[in-house]
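Chemist: Sequence and predicted structure are below.
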Amino acid sequence: MILSEIHVYPIKSVTGRAVDRAHVHPWGLEGDRRWAVVGPDGDNLWLGEYPRLLAVTATELPAGGLLLSARGLPDLRVPPADGPRVPVGFTGLDHAMLAAPEAHAWFTELLGVPARLVWLDDPARRSVDPAHGGLPGEVVSFAWDAPLLLITTASSRRLDEWIEQGAAERGEASAGPLSPLRFRPSVMVEGAEPFEEDTWREVRIGTVSFRVSELCDRCAVTTIDPHTYRKGKEPLRTLAAHRRWDGKTWFGIRLVPRDVGEIRVGDPVIAG
């Protein structure tokens, strides 16, 4: 097996970017989800409720900060966060640092609701939730439940086959193939058998080892087309027919780094 893709999401819930290599920290990939968009009460403005977050491209600047782009809005350079610390509603985290006021205004205009951009100054402050497989000392950025999410191309292709088969049985046009980016993976692996990852407990990518903390239960975010921002029924309808147990649907696995180091597209992947 090989590592076929790496994706980094500079701001939680916005569009990710593909990279050829990434440094692995205890809390996740370099530059991944250190920023988040929250409401006035500090609660996360969730992609499932605000699909237009997918319109945002965020690029890290060499001196820190971000360049924000979205169709219909002027580009905005956001300096490194140096605002006051404010309460936020993330499990295991009580506060984060406010970005510059112009960033709040930009996201407020984009979403049509009051919004603020915050930065997680020290991701070692946030523990991986024990309810999602976290062990003492494990930490995570603004990502949900684990530092990395892994999916395999084989499982993605099998899901597309199931979607096409189901559509044919219902006499409908197929919604697939679906972009695997709907699942917001950190890493994608080529060469596994479909859903072989369900059985993995350890994964080694290049020289970096990871612990599988849990399988990933899927939410309504996966039903949003990353290009049109419209919601549909897939893939949750098909996952519910083939991959539903314990009242949830499942696709992919969550990883916690055991080591730090660099991973690169093309690295060998060993799992078991």
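Modeler: Received the coordinates, thanks. Residues are numbered from 1 along each chain as shown.

Chemist: all contacts plus neighbour counts: C-alpha atoms, from now on.
Modeler: Noted.

Chemist: Neighbours of G83, how many?
Modeler: The criterion is other C-alpha atoms under 10 Å. On that basis, G83 has 14 neighbouring residues.

Chemist: Do I have it right that it meets A103?
Modeler: No: applying C-alpha atoms under 8 Å, one finds G83 not in contact with A103, separated by 11.7 Å.

Chemist: which neighbours do those two share?
Modeler: Residues touching both G83 and A103 (C-alpha atoms under 8 Å, 6 or more residues apart in numbering): there are none.

Chemist: Can you list the residue ranges for strands in the stretch 101-250 of the chain?
Modeler: Assigned by DSSP state E, counting those that start in this stretch, the strands in the stretch 101-250 of the chain fall at 116-119, 148-152, 187-190, 202-205, 208-217, 244-245, 248-257.

Chemist: before we go on, here's another structure to hold up against the first:
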Amino acid sequence: MTTYIVSNLYIYPIKSLGGISLQEAQVQERGLQHDRRWMLVDEKGGFLSQRKFAQMALLQVKLQPNGLLVSHKQGLLEPLLIPFEQAEGKEVSVTIWDDTCTAREVNGEVTMWFSKALGMFARLVYMPENTRRIVDPTYAFEEEVVSFADAYPFLTIGQEALNNLNTKLAKPVPMNRFRPNIVFTGGQPHDEDLWDTFTIGEVNFRAAKPCARCVLTTVDQQTGIKGEEPLRTLATYRTQNNKVLFGQNLVHEGNGKIKVGDQVQVQLWK
């Protein structure tokens, strides 16, 4: 019987900025604690993403006891501390793809810092507890809610899927190109495609749909430079209905702790 073990956990507190590797994480209603609870938006409230603005990859986030510390990977600006306390700025309407919801600007000084860092207007907003953004009803099971993530609370990818991809590339890519929350070892490439329901630690998960990949995967997370790989190679063997699939989007029920070293207990297979 195949054994799957959680090997890495990641959160991305500010959508589309550098992620944080954790040894353990608290699963909450919207996903992992702090994951994509902040987001950068333009003047009209539309979300900003590395898909269009690759320079966002150069901003790295770190967890501090009292907040988030944001720094520029090339040291162009003094690091910025964003307290965990509730955002104090004005309430704004923001848009993530087809969803519109209410957020709160952190404050004007923070917006100025990000605007300078990215060379364009960039307002940092926070998702308050009373904002309810529902997972796409087509794939939701119990009207699950989600943070500022594209559509789902979690993304899982097997290390074997990446290892297999890297055998096909002239230059291997790291897992950070794909921005997963949960990485696991064991089994065959893309075994996660076959899971239906499973448990990690104290939490039950359910596969919602495969993750369709975009040009963000072609952005080098250290340099902010966009290329053609790995999307070009992935398209040769992971295309379905004109979408390139890599990883599995998840929903969950209940709260609890998950940690590196936990075993993935698959209850039901597709």
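Modeler: Received it, and whenever you're ready, just let me know what you need. Being a predicted model, the structure only gives us computed values, none of them experimental.

Chemist: Overlay them and tell me the TM-score.
Modeler: These two chains, once laid on top of each other, score a TM-score of 0.92 by TM-score structural alignment, normalised by the length of the second structure; 259 aligned residues with a C-alpha RMSD of 1.4 Å.

Chemist: Out of the strands of the stretch 101-250 of the first structure, flag the one nearest L3 of the first structure.
Modeler: Smallest distance to L3 of the first structure across those (C-alpha to C-alpha): 4.7 Å, for strand 187-190.

Chemist: Just the buried residues of the closest one, please?
Modeler: Within strand 187-190 of the first structure, the residues that count as buried by 16 or more other C-alpha atoms under 10 Å are V187, M188, V189, E190.

Chemist: Same question for stretch 131-144 of the first structure.
Modeler: Within stretch 131-144 of the first structure, the residues scored as buried using 16+ other C-alpha under 10 Å are G133, G134, E138, V139, V140, S141, F142, A143, W144.

Chemist: For the second one, which non-adjacent residue is spatially closest?
Modeler: When the adjacent residues along the chain are set aside, G134 of the first structure lies closest to V128, with 4.7 Å between them (C-alpha to C-alpha, 6 or more residues apart in numbering).

Chemist: If we ignore the residues flanking it in sequence, what's nearest the residue mapped onto L68 of the first structure from the second structure?
Modeler: L68 of the first structure maps onto V70 in the second structure when the alignment is built from TM-score structural alignment. In space, not counting the residues next to it along the chain, V70 of the second structure is nearest to V61; the distance is 4.6 Å by C-alpha to C-alpha, 6+ apart.

Chemist: and the one in the first structure that sits across from G247 of the second structure in the alignment, how many residues sit next to it?
Modeler: Aligned by TM-score structural alignment, G247 of the second structure pairs with G252 of the first structure. The number of residues packed near G252 of the first structure is 23, by other C-alpha under 10 Å.

Chemist: Next, the contact list for G252 of the first structure, please.
Modeler: Contacts of G252 of the first structure by C-alpha under 8 Å, 6+ apart are L149, L150, I151, T152, E197, D198, L215, C216.

Chemist: Hmm, the fourth one is touching A192, no?
Modeler: I take that to be T152 of the first structure. Yes: T152 of the first structure is in contact with A192 according to C-alpha under 8 Å; the separation is 6.8 Å.

Chemist: okay, these two: which has more neighbours?
Modeler: More neighbours surround T152 than the other of T152 of the first structure and A192, with 27 against 16 (other C-alpha under 10 Å).

Chemist: That one matches what in the second structure?
Modeler: With TM-score structural alignment as the criterion, T152 of the first structure matches G158.
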